[in-house]
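J.: 3D model of this:
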Amino acid sequence: MAISIRRRTQASGPRPGVSGPARVDRRTKNLTKRLEPGDVAVIDHRDLDRVSAESLVAARPAAVVNAATSISGRYPNVGPEILVTAGIPVLDDAGPEVMSLKDGQPVWLDGADLWVGEQRIASGHLLDEDSVQAQMHEARAGLAVQIEAFATNTMAYIRKERDLLLDGIGVPPITTEIEGRHCLIVVRGYHYKEDLETLRPYIREYRPILIGVDGGADAIIEAGHRPDLIVGDMDSVSDAALRCGAELVVHAYRDGRAPGLARVEGLGLDAVVFPAAGTSEDVAMLLADDCGAELIVAVGTHVTLVEFLDKGRDGQASTFLTRLRVGGKLVDAKGVSQLYRTRVPGGMLVVLVVVGLMALFAAIASTPTGQAWLQVLAARWDDIRSAVVGIFT
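T.: So this is what the prediction gives:
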């Protein structure tokens, strides 16, 4: 929205609201990598998704200013609710002018107005729990339209990728040996950190082929492992991850264009190109299946309709068909950390400690040295007991 600049004539003194240096980026996932606590995040993100919102909350900004509409009404996206629940002020629909702010420029938010110095540069809507819930209620009515669009996109994907889905035609050869092994595919989606932590025993025992989908490669490294394969368009994976020694598979457009290949070659690395419609996580699953994986375990991938819509891509319909193709090999680890949240009861811990002490006592008593030590301990205990009895008698 166009907002005329108005000078503030308020007397000098402490300013209401929140203030901080503006950090500006049209891509939220890039902004969160350099966002510091106390910064004001300036984004242009229509229908703010859950993963982006959780990344913003983790960065602890003073406020979030969105040039676009955080809830457009297409579907009930939960990103704004996450920010509001975390207590982060959100100025919504502030208009494209805010994207012209200089990175690091001091700004402050007073109600629904954004100021630079004594000039108001934008106004929007300050979100709160009531307004978010009202918009979410209206957005749920739009799901029917989205389901129709989802079905249409699914049919289009079938027409484009029939040979790939049915016969595996177009899957490039790779050097990583997958035949007969488990594959763990990691996408930086919902609960990926918790699920990776929970899967540590599985990774240690089965040593699956670790496949990172773009930024999922960094997630694997952060969890203390090294990816064997990195699949994606290479727009959100770090240079360090690309250089870790994993085999690289660049997801290209169906016509062969692969923008991510230039970045890989610029780092002096080799890569295999996989032209396919759909998403990079679909490509990773199809690649693992075609190469003979015995089991495919997916972490952070997209399953529900809302998750597909959160990605903001029509091609998300491909995931539905990819999962049909992979079939019984696929095990979705989403939420496994929620399933195993139960802790050992306190009473059980006490029993374990007592049993351990009894075993230790038996081991000590079975040796001559231990028997002598126990006799000394018993004598000391008799002395202490006699002294206590003497005090009261």
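J.: switch to C-alpha atoms for all contacts and neighbour counts from now on
T.: Noted.
J.: State the three-state secondary structure for Gly212.
T.: strand (DSSP: H, G, I helix; E, B strand; the rest coil).
J.: What's the local residue count around it?
T.: 32 (other Cα atoms under 10 Å).
J.: quick one: Val306 from Trp108, how far?
T.: 34 Å (Cα to Cα, to the nearest Å).
J.: neighbour-wise, which of the two wins?
T.: In this view Val306 and Trp108 are compared by other Cα under 10 Å, and Trp108 has more residues nearby, 23 against 18.
J.: quick one: the more buried one and Leu114 touch, right?
T.: Yes. The pair Trp108 and Leu114 passes the contact test of Cα atoms under 8 Å, sitting 5.9 Å apart.
J.: Before we compare anything, build this one as well:
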Amino acid sequence: MKLPGVLSRSQHARPGVTGVARVDRRTGDLLRRVSQGDVVILDQLDLDRATADALVRAEVAGVVNASPSISGRFPNLGPEVLVGAGIPLIDGVGQDALRAIKEGSKVRLLDGTVYVGDREVAQGTPQTVESVADQMIEAKAGMSAQLEAFSANTMEFLRRERTMFLDGIGVPQLTTVMKGRQVLVVAPGHEHVADLKALKRYIGEHRPVLIGVESGADALRAAGYKPDVIVGDPNGIATETLRAGAEVVVPAHPDGHAPGLGRIQDLGIGAVTFPASGNAEDLALIIADTHNADLVVTVGFQATLREFLDRGRSGSNPSTFLTRLKVGGKLVDGKAVAALHRSRVSVLAIVLLVMAAMVAIAAAVAVSGVGAAYTDWITETWNSFVVWLKGLFS
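T.: This is a model prediction of the structure:
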């Protein structure tokens, strides 16, 4: 039996952006379960670039922040990344939105308003490229105050962690030999995949020890490499990567609690803990330095003052600063290594030089009439040159 009054009713698409809501105050837990087309409801004052990059990679439909994404304390990078990628960002909707919007519900974003069905549940400020740029200019004035606070935090951090920094007490001992070798540390930072690809020749020539920091270990495996050491919370690392045979170091809080250690135990993988208040990137550098690496090349690490102050790393800024001082001259950015490792001689010049030599030899043989044996040698040499040329451009 047909019900034309129900089944033939036309459905008109409502304006705005719609998606399934993913709600969590804990940004790390939230990022692990978002997928394409979701609308993310979070609470993060001064949205950092690491979070924004993860949301862009997940191809979320929109982001709603209970707190201001730009507080004005310093020019943080997250909002710029989101709006630049065309992802709607609604700011400052308030804490009630985290309770009013249920996980898995279908929400719609329109002109700074969040709807569940026809019901308005939250109202905030829609951010645009222009509004973010204006706030970034104003936020630069807050950098001096942040630097002053950072100085005080650095002294407090050094007081707590001086034995580890000065004497290496608490740094786990690993079986991977780093003494006298170069170490490549890959973290899931800005453009880390592209930077890792640019180091293909360096890795092939020097065969460095490979340390993957959290999902940076997944990037190494995706690029065809096997990490020697993995540092970070196992909850953010693929099972296949954890089972690839690397030594696993799980950061732990000073009280000994190590988030993600339960997953390691469930997988039946051996791991060691590293109790310290620094972030996983800094702990990876400390491990390489303590194990007497000759050179430490980094990929996906922050490089500018704005990145250094970015909220995603602000809790560990003293650790980051002191770690850079400790590792000192051993530390080299991967971009610099890739640039220096490029051949200084033009490939075209090499090709033309070899071709000219081959032509000269062929002409000499033809004039002298020395026979077919030399002709065969020239043919074999040319074929070898072609194979070498293909390898050069592969």
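J.: now for the longest helix along structure 1, which elements pack on it?
T.: The longest helix of structure 1 (DSSP state H) is helix 368-392. Identification of packing neighbours for helix 368-392 of structure 1 by 3 or more Cα pairs under 8 Å, 6 or more residues apart in numbering; DSSP states H and E yields helix 346-365.
J.: Packing partners of the helix it packs on?
T.: Using 3+ Cα pairs under 8 Å, 6+ apart, helix 346-365 of structure 1 is in contact with helix 368-392.
J.: Measure how the helix it packs on sits relative to helix 346-365, angle-wise.
T.: 120 degrees (axes from the mean of the first three to the mean of the last three Cα atoms, to 10 degrees).
J.: Tell me where the stretch 101-250 of structure 1 has strands.
T.: 106-110, 113-116, 119-123, 125-126, 182-186, 209-213, 229-232, 247-252 (DSSP state E, counting those that start in this stretch).
J.: After superposing, tell me the mean distance of the shortest one to structure 2.
T.: If I follow you right, that is strand 125-126 of structure 1. Using mean Cα distance after the TM-score superposition for structure 1, strand 125-126 of structure 1 ends up 0.7 Å from its aligned counterpart in structure 2, as a mean over the superposed pairs.
J.: Where in structure 2 does that strand fall?
T.: Using TM-score structural alignment, the residues of structure 2 aligned to strand 125-126 of structure 1 are 125-126.
J.: so what's His206 of structure 2 up against?
T.: Contacts for His206 of structure 2 (Cα atoms under 8 Å, 6 or more residues apart in numbering) come out as Gln182.
J.: Can you tell me what it aligns to in structure 1?
T.: So His206 of structure 2 corresponds to Tyr206, using TM-score structural alignment.
J.: first to last residue in stretch 97-114 of structure 1, what's the distance?
T.: End-to-end for stretch 97-114 of structure 1, by Cα to Cα: 11 Å.
J.: Show me what counts as buried in that stretch.
T.: Val98, Met99, Leu101, Pro106, Val107, Trp108, Leu109, Asp110, Gly111, Ala112, Asp113, Leu114 (16 or more other Cα atoms under 10 Å).
J.: Let me know the closest of those to Leu210 of structure 1.
T.: In terms of Cα to Cα, no member of those lies closer to Leu210 of structure 1 than Met99, at 38.4 Å.
J.: you'd agree that closest one is up against Val24?
T.: Yes. Using Cα under 8 Å as the test, Met99 of structure 1 is close enough to Val24 to be in contact (6.5 Å).
J.: ok now the longest helix of structure 1, how far from the chain's centre?
T.: When C-alpha coordinates are averaged (Cα atoms, centre = their mean, to the nearest Å), helix 368-392 of structure 1 and its chain have centres 59 Å apart.
J.: ok, now stretch 200-219 of structure 1?
T.: The answer for stretch 200-219 of structure 1 is 15 Å, by Cα atoms, centre = their mean.
J.: ok, and for that stretch, which residues are buried?
T.: 203, 208-219.
J.: try stretch 288-303 of structure 2
T.: For stretch 288-303 of structure 2, by 16+ other Cα under 10 Å, it's 288-302.
J.: Keep only those of those residues that are in helices.
T.: Ala288, Asp289, Thr290.
J.: List the contacts of the residue nearest to the second one when sequence neighbours are not counted.
T.: Among residues not flanking Asp289 of structure 2 along the chain, Val327 sits closest, at 6.1 Å (Cα to Cα, 6 or more residues apart in numbering). Contact partners of Val327 of structure 2, counting by Cα under 8 Å, 6+ apart, are Leu285, Ile286, Asp289.
J.: got CSV for these, with distance to His341 of structure 2 too?
T.: CSV is the format used below for the contacts of Val327 of structure 2 (distance: Cα to Cα, whole Å):
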residue, distance to His341 of structure 2
Leu285, 22
Ile286, 25
Asp289, 23
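J.: ok, these in structure 1: which stay?
T.: Mapping those onto structure 1 (both residues aligned by TM-score structural alignment, their matches' Cα atoms under 8 Å) leaves Leu285, Ile286, Asp289 still in contact.
J.: which one of the residues you listed sits closest to Pro227 of structure 2?
T.: When the kept ones among the contacts of Val327 of structure 2 are compared against Pro227 of structure 2 (criterion: Cα to Cα), the nearest one is Leu285, at 15.0 Å.
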